[in-house]
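Chemist: next come a sequence and a model predicted from it.
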Amino acid sequence: MPHLYLVDGSGYIFRAYHRLPPLTNKHGEPVGAVYGYTTMLWKLADDLHKADGPTHMAVILDKSSTTFRNQMYDQYKAHRPPPPEDLVPQFPMIRDATRAFSLPCIEEEGWEADDLIASYAKAAMAQGWQVTIVSSDKDLMQLVEDGSLDMLDTMNNRRIGEAEVVEKFGVGPKQLGDVLALMGDSVDNVPGVPGVGPKTAAKLIQEHGDVEGVLAAAPEMKKGKLKDNLIEHAEAARMSRRLVALACDVPLQVPLDDLMLQGIPDAPLRAFLDHHGFKSLMNRLGQVADAPVPENASVPLEEDPPCDHAAYETVVDEAALDRWVQVARHQGWIAIDTETTGTDATRADLVGVSMALHPNLACYVPLGHGGNDLLSETPVQLDRNLALAKLKPLFEDPAVLKIGHNLKYDMVVLGRCGIDVAPHDDTIVMSFDLDAGLHGHGMDELAATHLSHSCIAYKDVVGTGKSQRGFHEIDLDAATRYAAEDADVTYRLWKRFKARLPAEGATRVYEMVDRPLVPVIARMERRGIKIDREKLSALSADFAGQLATLETTIHGLAGAPFTIGSPKQLGDVLFEQMGVKGGRKGKSGVYSTDVNELTRIAADKDSPGAEIAARVLDWRELAKLKNTYTDALQDEINPETGRVHTSYSLTGAQTGRLSSTEPNLQNIPIRTETGRQIRDAFVAEPGNVILAADYSQIELRLAAHMADVPQLRDAFANGDDIHSLTAMELFGEVNRDTRGRAKTINFAILYGISRWGLAGRLDVSADEAQGMIDRYFDRFPGIRNYIATTTEFVREKGFTQTLFGRKTHFPRIRSKLQHERQGAERAAINAPIQGTSADIIKRAMVRMEPALAEAGLGHVRMLLQVHDELVFELPEGDVEAAKPVIERVMATAAEPAVVLSVPLAVEIGTGASWGAAH
């Protein structure tokens, strides 16, 4: 019997777009959705081929936003925002992808994809065909008919029949349209009846049969809001019923017989993948014999079998755990992952551990499952202490490699259980060292990109909103599928990345910089830093007073109160009420009041809005500091430790710098009084002091070395003031003004600043700024040569490199849009310098603890890393002994891998607080 599969392509497109970050192909075109759509379509084809595959198939798409329903009701889908700007150019490419698989791509003006699907489905069933709709769209569930038509929800890997529709909506497919009409749809702007949700709608239809039956019965219902709404909105309900009804008689532009599958010809798919540079998919297709092989290409790996969730084991007895430990010790490696009660590794409780030895050879060891109340049933699982006692020797065994994804998190969790995980490999760091700048490095994205696999979503396991449960409340079968998949996918990714590291020149930075840093960061996160809550509270109150004063001032300047935090109200005050010139509106029709716009207005002293713009900038900065730090930090204090434990990301900044979150300690202002006041709240324990060690002008020093600038090298070697030197070179004299300008120019040039950007910073004309840039390059030609060679290299190769070999990719360097190209060039100019600086401080962090221990200072604890600074806590009596050790480690961190032609200077300060240490 013919079996027709109808793929809801529009659903695939938006799933693909939101699942992957912005990606660009080798032509500079956005292709994130294209790549995701292609992998999803390929996976569907594979899965169906291995199962009871289709004989006929088509992808159905929406062609236009206006259909017959808009003529029926002009507000239909009126509230839907336009598709994202970077998605629009991908629509034609997605159609190309469909045709590359030699699948019909059907769309028609004036009709929604749902109507085309319904019409093809009904026509096929009329001929006795079996039909499957690949979608989870509730509107299409009206078509489900056991024995003839079902749905395939690929997101949750399940089939939807009549029983599943009843389970979800309380009625069968034939009455579903009536339920949908009563409840309405805010996304499509189907009005429905106010106050009627899914449960009420289902109850009404169960009792009265259909919408007309409900409306006829409404006058006899008991008094209340439901009765009133049904009577008042009867016509809206009738119209909603017509809106949700599917058109099943659209003429078929492609005959059913033409949808027969003929196999996927190799050539069009290969041409499509090659055009967009989808290398991993091209490898999956297989290289033809005479295809060019990239230089240093790694040996192709044998294709892994698809993830088989049914093969995963739930380990609930001692003998089974012993078996897994024994096999892992025998083979010498194991992928591991932890499941916990939360995302904060320093507070969350361990719920279970998953492990993988080979593809599909994975297990989950539940340790803390069970409900939150006395009546909840606790499943059979191993005693936590017994299981950890058996896992500890394995996870600490120096002969067994532990493989994890973002292993730092697991190290913190297991460290709190007394387990010190070592040795290790971390796939999130491997991915970053290979592909920084190309895509994100989360497991779901990497699985889709490298394995063409769609991981089980966490929200699909625990739920969302009010119905969300903790992972410890999930039944063991579902928990095993999710957790063991994480370990399985981690192992599969590790095999690929391990082979690529040497082939693509990334072993050096991975082994010498990033991999050894993972446990160092884990220990720093567990230590945290003490916060003076009373000082923060007082500072919050002070900031609140200052904000109130600023609000009064701003309202006085405006002539009336308004909401300062509202961009719309502020824009109206500045550009409509006060008549400020040069305002620009965005797509929403609201004037831009971002920091650049306000800075522009404040700088124009003749502008009627100059004063108010300046005060709003002050208000925003103070409000941000209050909300982000003085208020929020109090909530971040761990009740068990009394300290704040920030979380560091080794992949958060494209150039390799560490970033921190929850709380973010990287953005506390460095040189302002308010920033110092906030730092004063970071304090040492009694008897201890805070020590801050900061690289002095490290990026300028690296620029002097990497750009080979003799004047700068000599100045640093002699300990001269580099900004005074630049001022003398550019302006012929050194005073406060020329030195300040020279300092701005020194740093701005390294960030590839334009003449207009420099003009804005120095408050001069663009021609004056260009003159300064020209003089700078004349005095320091090495910098100009460095910029030229760096931009030429990145245009040719697509990436930059640090002195330690860290690659940062800039795919937008080949963009057809000028502003994207120029933005990529500016970022690329600084990336080798900032990246090398990041590599050096990371190497210092890795060496610091062994050096301190060797000097008998093992109790000196490294707590924070912020940009070019390391923060320690140590006994007051050990300061003089620790200073030279810390300075030596930081000053020589690049060696012996890289020998610099300039010295690295380190400034060290101490005090009772972080602020006092500066």
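Modeler: Yep, it's here. Worth saying up front: this structure is predicted, and the values here are computed from it rather than measured.

Chemist: for the rest of this, base every contact and every neighbour count on C-alpha atoms.
Modeler: Fine.

Chemist: in the helix or strand in which K199 is found, what's buried?
Modeler: Taking DSSP states H and E as the criterion, the element that holds K199 is helix 198-208. For helix 198-208, burial by neighbour count (16 or more other C-alpha atoms under 10 Å) applies to P198, T200, A201, A202, L204, I205, Q206.

Chemist: shouldn't the fourth one be in contact with L180?
Modeler: No - in this structure, A202 sits apart from L180 without contact. The criterion is C-alpha atoms under 8 Å, and the distance is 9.1 Å.

Chemist: distance of D878 from A271?
Modeler: 66 Å (C-alpha to C-alpha, to the nearest Å).

Chemist: repeat for D763
Modeler: 52 Å.

Chemist: mind naming the longest helix for this structure?
Modeler: Across the chain, the helix with the greatest residue count (assigned by DSSP state H) is helix 818-854.

Chemist: next, the one to line up against it:
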Amino acid sequence: MESENGVKRKLILIDGYSLLFRAFFAGQALTTSDKRPTGALYGLANMLLSVLQSDKPDAIMVCWDAHAPTFREQEFIDYKAHRPSAAPELKEQMPVARQLVSAFGIPCVELAGYEADDIIGTLAHKGKAEGYQVIVITGDSDQLQLVDDHRVIVEITQRGVSERKAYDRQAVYDRYGVWPEQIPDFKALTGDASDNIPGVPGIGEKTAAKLLQQFGTLENLLEHLDQVTPPRIQQALKEAKEQALFSKRLATIVCDVPLEVEIVPYSPSEADWQRVRAIFRDLEFRSLLARIPQPSSPLAAREEEAPEERFDVAYRPIRDAAALKHALEVVKTKGRVAIRLELEGDAPLDAKLRGVAFAVEETEGENGGFKPSSYYVAIQEPEAIGGLWSFGEGGASDQEGGYVASLQELEPLFNASGIRRLVYQAKQVLIVLQRHGVRPLPFDFDVQIAAYLLDAGRSAYPLMDIAETYLRRRLELEDAFAPAERLMVEAGAILALEQPLERQLETNGMTKVFYEIEMPLVPVLAAIEQHGLLVDVDYLSVLSQKMAEQIAKIAAEIYELAGMEFNIGSPKQLQEVLFNKLQLPRGKKTKTGYSTGADLLEQLAPRYEIARKILEYREMAKLKATYADALVRLVRPDTHRVHTSLNQTITSTGRLSSSDPNLQNIPIRSEVGRQIRRAFIAPNGYKLLSCDYSQIELRVLAHVSDDPTLIQAFLNDEDIHAATAATVFGVEVAQVTPEQRRLAKTINFAVIYGQSAFSLAATLGVETGVAHEWIQAYFARLPGVKRYIEEIKELAHRQGWVQTLFGRRRYLPDLHSGNHQIRQAAERAAINMPIQGTAADIMKLAMIRVYHHLNAREDCALLLQVHDELLFEVKEEEIEACVAEIVPLMQEAYPLKVPLKVDAKVGTDWANMENVTSPLPKR
């Protein structure tokens, strides 16, 4: 079956639940305003739109697992039995997922007794027979066995569901060393842990591939066991012969399921798109609405979209050099421009620049309304030179007759003085432009950062959502898949958003935070991300092996304590061992049994060694996977460094967060955390310099509480934790033991975080009554702190929000929750946010001051901000000078009633650092 132009028609088969699961675990935990979980649904909807846009299928179907036992489960009771039950938040999204797919007009296919794999296999064979090119989209590698020359391609989702890797026959062989049709034989030998298929004990992937390269099939292998070497493998096959054959049956996809389904052309109607629009609105997927084609009927559009109008711009695509020159003159005349980049790829360190849209307030709409003029110009394909991009002179035309410019021609847009520049995601824009050889002047306004400040409790800030909230307009197009028009609309929206956002910032008292902290921080973060951190790859390889041995040792200790071996990572088996066999105290009951989470284990750890060991096992396994193994993969080949992303719009307190890799979560004081930090090193001729604020949150607490005792202790440069220990335990400061100081330190920070006596008792492993007495003794010594806590809770209940010293707000709607636990959590946030948020603001001010100071030096670079610490890379001979300059800049970042103090350390790696003399803080 071919289209009119002779191209083979395309059938796409989607593994519904596989992609839904991947979207759930890879995406954000999104919810609607009425608290319905939607993260997995958002990922699925986004993927469907992308498939329709990029693949343009002639037919498309989504296959699901039916809610009934399959023939595999009937034959093998343990098939997939070890898999934990789906999280309640995911289960709630499953039925809606089918409704979502059906709204697109895409057939949903399932059959009781069979898995989605079997449905896909059957439809793939049917599609081949009918002349389709078949593309299977899944997150399950089992389906690679369906690959068949170029008639069936399997695309495995990568990084959630946003990227896909295509497998033809050769790609399957390159990955496994066997051909697609040998995959069932391969899994029969190796087993499949994800499906609980047993396989043959002792045979791994390399051995299985060699055997199948020699013998072809499992059956032929078993018939010629006398030719198998070494003897150990031969014996393993003899002992597990029947198990191997049974495993192959379980692993083989059935391709003749009795389906009564026809493959029909996919041609969505206007009614389909209206249903998609309706379900997107119900799920609050505002950012996806613009990707839905608009109904062609004006009446239908008016009826469907009556509540809000579509955002409108005057489209002005650049057709030649003269038009570009004129557009840039308009920008200079108007003095205000919004810029939007067209990127290929999302990661700013890798994204290629394909086009630029920019908007100015040039014309008026009907009745004098605001209507921006938006320009678009394609950018010439660059060549990479020395890590940057080199462009030609421009002047070509693209396939649609538009002008293709070089970035040099657009320099006035980014660098001309006297122009106010507005963007969305300023850090990303800055990094991309700098990588492409442009050094733009600072951006003046970022609508994403402004929206974040105005509502810091949200999980994300898509431009579509911001426009709907503050403009009451939808960023939708006549053609949802027209990139130039989309970019022009978005540039126009950025321009229109500045005034309402700025008015709201002023109303909320956050203009200072925006213009003096967040916007100046953008180039600082961009510089940090592009510089990266050097890591010792060889050391990490050795560390990974050592950690694997340590994990095995801890597991053996757990087995000895349990009196049996079991899967430590299985909640179900852990429940059986801890609560049934060992009779440990149980915590709260969940849908899958009693909780084995960290909260319970931490409560049990002081009394039960097995709980301590399980926590140790989990931490070691997590750190091995997250750092020892992952850091090596994250080293960029062009820089030989790791480049973390510092996220500016994630936390509700104003703190920065770190991702890819997350360097905030490396334990600071544990030995395994030190081993991870040891991997970050200085290059030859340089050293790492750590400048760490000492007890900054307690100093902020002294300032906001105005407690005279706490203030005087800091003015006297006393050991705050020892002083607290002396009060709580009734001893002289000189007699405080290290253990008492450790307990007092926990109490100090428990107060900041609003912990209850019950929670503190669980943390310290003492009785609740004892913890209560300690807290009361603390408040008796520091009545100003107690007064602050009572006043801030009362203020938060009265106005619904709290703020930092700089005016950064956090809204706390859960203060009025009918649920006591939720309300208490909101009260703890009300106590903590002004302290932690102020400390975060001070750190950001310090980063800005230090960054601008270091711009004049080539021998010192800011590498990272993590917690209360700044990490630098400094030439060895300049250490003393840099310490003398940086420490005062940090200590004088903001005047408190007590001095800020910074401790400086130097070393060749991040773990092994020695104290250096630093200037004392001014008083």
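Modeler: Yep, that arrived. Because the structure is a prediction, the values reported are computed rather than measured.

Chemist: where does the next helix or strand after the helix holding K199 of structure 1 end up in structure 2?
Modeler: Using DSSP H and E, the helix or strand that follows helix 198-208 of structure 1 in sequence is helix 211-217. Counting by TM-score structural alignment, helix 211-217 of structure 1 pairs with no residue of structure 2.

Chemist: cool, and stretch 522-531 of structure 1?
Modeler: Residues 526-535 of structure 2 are the counterpart of stretch 522-531 of structure 1, counting by TM-score structural alignment.

Chemist: before we move on, what about stretch 484-500 of structure 1?
Modeler: The aligned range for stretch 484-500 of structure 1 is 488-504, by TM-score structural alignment.

Chemist: how much does that stretch stray from structure 1?
Modeler: Superposing on structure 1 and averaging over aligned pairs (mean C-alpha distance after the TM-score superposition for structure 1), stretch 488-504 of structure 2 comes out at 2.3 Å.

Chemist: which residues touch that stretch?
Modeler: Contacting residues not belonging to stretch 488-504 of structure 2 are listed as 311-313, 315, 337-340, 357-361, 370-376, 422-424, 445, 447, 450-451, 454, 463, 467, 470-471, 475, 511 [C-alpha atoms under 8 Å, 6 or more residues apart in numbering].

Chemist: drop anything exposed from those residues.
Modeler: For those, a neighbour count by 16+ other C-alpha under 10 Å gives the buried set as 311-313, 315, 337-340, 357-361, 371-376, 422-424, 445, 447, 450-451, 454, 463, 467, 470-471, 475, 511.

Chemist: quick one on the thing from earlier: do me a favour and get the end-to-end distance for the match of stretch 522-531 of structure 1?
Modeler: Using C-alpha to C-alpha, the end-to-end distance of stretch 526-535 of structure 2 comes to 20 Å.

Chemist: what is the neighbour count of A314 of structure 2?
Modeler: 18 (other C-alpha atoms under 10 Å).

Chemist: spatially nearest residue to it (excluding sequence neighbours)?
Modeler: Distances taken as C-alpha to C-alpha, 6 or more residues apart in numbering place S373 nearest to A314 of structure 2, at 4.6 Å, with adjacent residues excluded.

Chemist: what of T157 of structure 2?
Modeler: Nearest to T157 of structure 2 is R164, by C-alpha to C-alpha, 6+ apart, at 4.3 Å.

Chemist: quick one: the helix or strand harbouring that neighbour aligns where in structure 1?
Modeler: R164 of structure 2 belongs to strand 163-167 when assigned by DSSP H and E. Under TM-score structural alignment, there is no match for strand 163-167 of structure 2 anywhere in structure 1.

Chemist: in structure 2, which residue range corresponds to stretch 656-673 of structure 1?
Modeler: Going by TM-score structural alignment: stretch 656-673 of structure 1 matches residues 654-671.

Chemist: which other residues reach the matching stretch?
Modeler: By C-alpha under 8 Å, 6+ apart, the residues outside stretch 654-671 of structure 2 that reach it are 623, 626-627, 631, 634, 642-651, 673-674, 676-677, 808, 836-837, 840-841, 866-867.

Chemist: straight-line length of it, end to end?
Modeler: Stretch 654-671 of structure 2: ends 29 Å apart by C-alpha to C-alpha.

Chemist: report the buried residues of that stretch.
Modeler: Buried positions in stretch 654-671 of structure 2, judged by neighbour count with 16+ other C-alpha under 10 Å: G654, R655, L656, S657, S658, P661, L663, I666, P667.
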